[in-house]
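1. Show me the folded form of this:
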Amino acid sequence: MKTIIFGLVLSVATIGSATAASITNKDAQSQVLIVTEAGDKIEMVVEAGATVNFCPTGCFVTMPSGDRETLAGSETLDIVNGAAVIK
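-> You can find the predicted model right below:
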């Protein structure tokens, strides 16, 4: 029984510490991304030089260039000249 409870606690802790995707805007101006997560669509502004964590459970993103990407929630991206570069 103790093993089952420990496993459940460990699983919940792992889920709680899951990472989100991060994006860094390397352009000199702010960029706007369209993020669709769980059916909700929002505009996310990333200021010049800023890094933003988002999309912890996966999402669809329309980049400033118009490119669309599907993210799982663990990616690291840079915005360079209005286009996203996935690392």
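
2. CA only for contacts and neighbour counts going forward, please
-> Fine.

3. and Ala21, what does it touch?
-> 53-56, 71-77 (CA atoms under 8 Å, 6 or more residues apart in numbering).

4. Now show me the structure for the sequence below, then we'll compare the two:
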Amino acid sequence: MKTFVLAALILPAAAHPAFTASVVNRDSEPRTLIVTEGGSQTEVVVGVGETLEFCSAGCFVTMPNGDREVLTGSETVEISEGRGRVR
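-> Take a look at the predicted model:
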């Protein structure tokens, strides 16, 4: 019985997909995002043609051109011509 109850609690959590935002850099030079998540601020450098995953629990992002966005964790940020666009 304990095993059944434990499995009933764990399986739904394991089946729930982990949502993370991603960023892709389509520019010809590396770009930096400033990510604020859970009260801590981090600079994320995205190389040319690189795609990174970040922001698993919602965050604030400052784009390379200074624009700010709120992400929930399921978006894709595309960097092109020095600007980040949320898709």
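
5. So which elements touch whichever strand or helix holds Met44 of the first structure?
-> For Met44 of the first structure, the host element (DSSP states H and E) is strand 40-46. In terms of contacts (3 or more CA pairs under 8 Å, 6 or more residues apart in numbering; DSSP states H and E), strand 40-46 of the first structure is packed against strand 31-37.

6. what's the mean distance for the strand it packs on versus the second structure?
-> Strand 31-37 of the first structure differs from its equivalent in the second structure by a mean of 0.5 Å after superposition (mean CA distance after the TM-score superposition for the first structure).

7. hang on, the earlier thing: could the contacts of Ala21 of the first structure go into JSON lines alongside distance to Ser30 of the first structure?
-> Output for these, formatted as JSON lines (distance: CA to CA, whole Å):
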{"residue": "Asn53", "distance to Ser30 of the first structure": "16"}
{"residue": "Phe54", "distance to Ser30 of the first structure": "16"}
{"residue": "Cys55", "distance to Ser30 of the first structure": "19"}
{"residue": "Pro56", "distance to Ser30 of the first structure": "22"}
{"residue": "Leu71", "distance to Ser30 of the first structure": "21"}
{"residue": "Ala72", "distance to Ser30 of the first structure": "24"}
{"residue": "Gly73", "distance to Ser30 of the first structure": "22"}
{"residue": "Ser74", "distance to Ser30 of the first structure": "23"}
{"residue": "Glu75", "distance to Ser30 of the first structure": "20"}
{"residue": "Thr76", "distance to Ser30 of the first structure": "18"}
{"residue": "Leu77", "distance to Ser30 of the first structure": "15"}
